[in-house]
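**Student:** take this sequence and fold it.
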Amino acid sequence: MPVSDISQRLRKLIPQTILRRKYSPAQKALYLTFDDGPHPDVTPKLLALLDTFNAKASFFLIGVNANQYPELVREIAQRGHTVANHSYQHLLLPKLNLQQQLDEINQSKHIIESILQQPCVFFRAPRGMWTVRVLMSLRKMGIKAVHWSRDSFDYKKLAPREIVKNLLDKPVIAGDIVLFHDDADCCIDALAELIPTWQRQGFQLKPLEF
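**Tutor:** You can find the predicted model right below:
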């Protein structure tokens, strides 16, 4: 029987070793993450932008998209970014039983690993909707569950200037994991302004770390 996702309040109580939401502020770094790709039009432009600023990031890929665009999966990895798992079909995990949840995770993991011939160790639940049972299963499987500490809300298809304003009016802090999506150009236009601003403030843009 499907179970409810973990509430935002309870999510904050889960140890970072089980559900990573941010990193230590000791190192002045930000961790850009992109969900829902790879996208044949958006992802290449995003990779070019990241290259321009020598910024690294992490891409949480949907399995069906990775299977359709394996050359983009390889391109992401070859440019020094982390390739991560965002489930096979982007179904909401709490609506599935545990075995169905694990099937969604494992099928996408297998596709990514087959393309890259290397382990895929990070996973993010679609829409950040987690269940306790899947978190415990991921821990046993040696897969790192990753959430975020700042949301760009670019999935709302906001104008880039709104995304920029939201993230500058409430400034990011060292260790933040920032959520974006590489399925629309608004993330590119916003990051073209945000990345150099953050770098001038002294932040490094890094991929996810163990």
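**Student:** going forward, measure contacts between C-alpha atoms and count neighbours the same way
**Tutor:** Will do.
**Student:** now do D151 against N85, distance only.
**Tutor:** Plainly put, D151 is 18 Å away from N85 if you go by Cα to Cα, to the nearest Å.
**Student:** show me which of the two is the more surrounded one.
**Tutor:** N85 (33 against 16; other Cα atoms under 10 Å).
**Student:** quick one more, to check against the first:
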Amino acid sequence: MSTRFRFCFLFASLMLAGMGPACSQVAIPLPSASEPGQPVHGEHTHPHALLRQAHLTRLEERLSTDQETLRRQCRFVSDISTAPPQNKVVLTFDDGPEPDQIEYILEVLDKYSIPATFFFIGDKMAQHPDLVAKVQEKKRHLIGSHSWDHPNFHDIDENAQRSAIMRGLEQMPAGNQARYFRYPYGNSSCFGNDTIHQQGYHITGWHVDTCDWAFDRNGSVDTHEALSCGVLSQYRHDFVGHVVASLRARRGGIVLMHEIHPNTLRQLERLIQEMQADGFTFTSLDDPAMQASMR
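**Tutor:** Purely as a prediction, here's the structure:
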């Protein structure tokens, strides 16, 4: 089976599940995650390259492994198939706290009185306790854990997984009532799931991955990444249009964004305006209506 046919088959399946675009909208093959020249994991690899590699590897694994095996191995619990409460949106931001950037996000959220959940990396929390405090001071926002140092849980052993989880949870601020954990890259494991649940935390994935990392500084995404992210051709130069169209397909849900990618910041206010114009309302991750989407 050709690479393009296999990816078309995957996207057709996702479309039927309400999780992706129709393959007929795209016209180019997606490179394999193992092709020469593709970025690989490494200590000094740029975060964009790591995200891209993890994204491609995820797609390739979902193509080459039957769904029952993936379910039994707990590989991708972050991909939420449960339908969200209709037209309700939860904004979530990963990979902070980032100086300057988080202040801007908070300013925009304040302007529209919108709650959000920030999945912080423990190491960054230790470096920037003042930024953690700023989020807490707003009262309306939640703080979840994004592990200690953002490893790929598919690449590390159980001892390293436990350390990444526990050290991250140790950084949760005193009095924090939110008990949500999000896997780096969305890559989960059965051992990790058990460890997280033993600490009383819920695993939080997403209904809509904005793929904000794939859009360049000019607001465009190249053809390969458009296919891997499910960006329809008419939205290759329209990040906001892509996200709103994805929300329409899912009829709301938990939205994944990142503090560290400029398009999240540059487009955030317009994105909120377009969501509101489309009839979506914003709620918090601890909304009882959202609990069916927790794992």
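**Student:** quick check: TM-score for this pair?
**Tutor:** Once superposed, chain against chain, the TM-score is 0.83 (TM-score structural alignment, normalised by the length of structure 1); 203 aligned residues with a Cα RMSD of 2.8 Å.
**Student:** contacting residues around stretch 177-191 of structure 1?
**Tutor:** 21-23, 30-39, 42-43, 45-46, 49, 147-155, 157-161, 163-164 (Cα atoms under 8 Å, 6 or more residues apart in numbering).
**Student:** so which residues of structure 1 form helices?
**Tutor:** 8-11, 42-52, 63-68, 70-78, 98-116, 132-141, 160-169, 186-200 (DSSP state H).
**Student:** what's the longest one packed up against?
**Tutor:** Which is helix 98-116 of structure 1. In terms of contact count using 3 or more Cα pairs under 8 Å, 6 or more residues apart in numbering; DSSP states H and E, helix 98-116 of structure 1 is assigned the packing partners helix 63-68, helix 70-78, strand 82-85, helix 132-141.
**Student:** tabulate those (CSV), appending distance to A125 of structure 1.
**Tutor:** Conversion of those to CSV gives the following (distance: least, Cα to Cα, whole Å):
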stretch, distance to A125 of structure 1
helix 63-68, 13
helix 70-78, 19
strand 82-85, 9
helix 132-141, 10
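**Student:** so which of the ones you listed gets nearest P119 of structure 1?
**Tutor:** strand 82-85 (9.5 Å; Cα to Cα).
**Student:** which bit of structure 2 covers the closest one?
**Tutor:** Counting by TM-score structural alignment, strand 82-85 of structure 1 pairs with residues 142-145 of structure 2.
**Student:** average offset of the matching stretch relative to structure 1?
**Tutor:** With mean Cα distance after the TM-score superposition for structure 1, stretch 142-145 of structure 2 departs from structure 1 by a mean of 0.4 Å once superposed.
**Student:** what is the burial count for the alignment partner in structure 2 of K109 of structure 1?
**Tutor:** Using TM-score structural alignment, the partner of K109 of structure 1 in structure 2 is L169. Other residues within reach of L169 of structure 2, judged by other Cα under 10 Å, total 23.
**Student:** show me what the longest strand along structure 2 is packed against.
**Tutor:** Of all segments of type strand in structure 2, defined using DSSP state E, the longest is strand 88-96. Under the contact criterion of 3+ Cα pairs under 8 Å, 6+ apart, the helices and strands touching strand 88-96 of structure 2 comprise strand 116-120, strand 253-258, strand 281-282.
**Student:** the second one vs strand 116-120, what angle?
**Tutor:** When you say that, I think you mean strand 253-258 of structure 2. Orientation of strand 253-258 of structure 2 against strand 116-120 (axes from the mean of the first three to the mean of the last three Cα atoms, to 10 degrees) gives an angle of 40 degrees.
**Student:** what's the matching range in structure 1 for strand 253-258 of structure 2?
**Tutor:** Using TM-score structural alignment, strand 253-258 of structure 2 pairs with 176-181 in structure 1.
**Student:** map L191 of structure 1 onto structure 2.
**Tutor:** So L191 of structure 1 corresponds to L268, using TM-score structural alignment.
**Student:** picking up where we left off before, with distance to A49 of structure 2 and mean neighbour count added, can I get the helices and strands packed on strand 88-96 of structure 2 in a markdown table?
**Tutor:** Listed next are those as a markdown table, based on distance: least, Cα to Cα, whole Å; neighbours: other Cα atoms under 10 Å:
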| stretch | distance to A49 of structure 2 | mean neighbour count |
| --- | --- | --- |
| strand 116-120 | 20 | 25 |
| strand 253-258 | 15 | 23 |
| strand 281-282 | 31 | 18 |
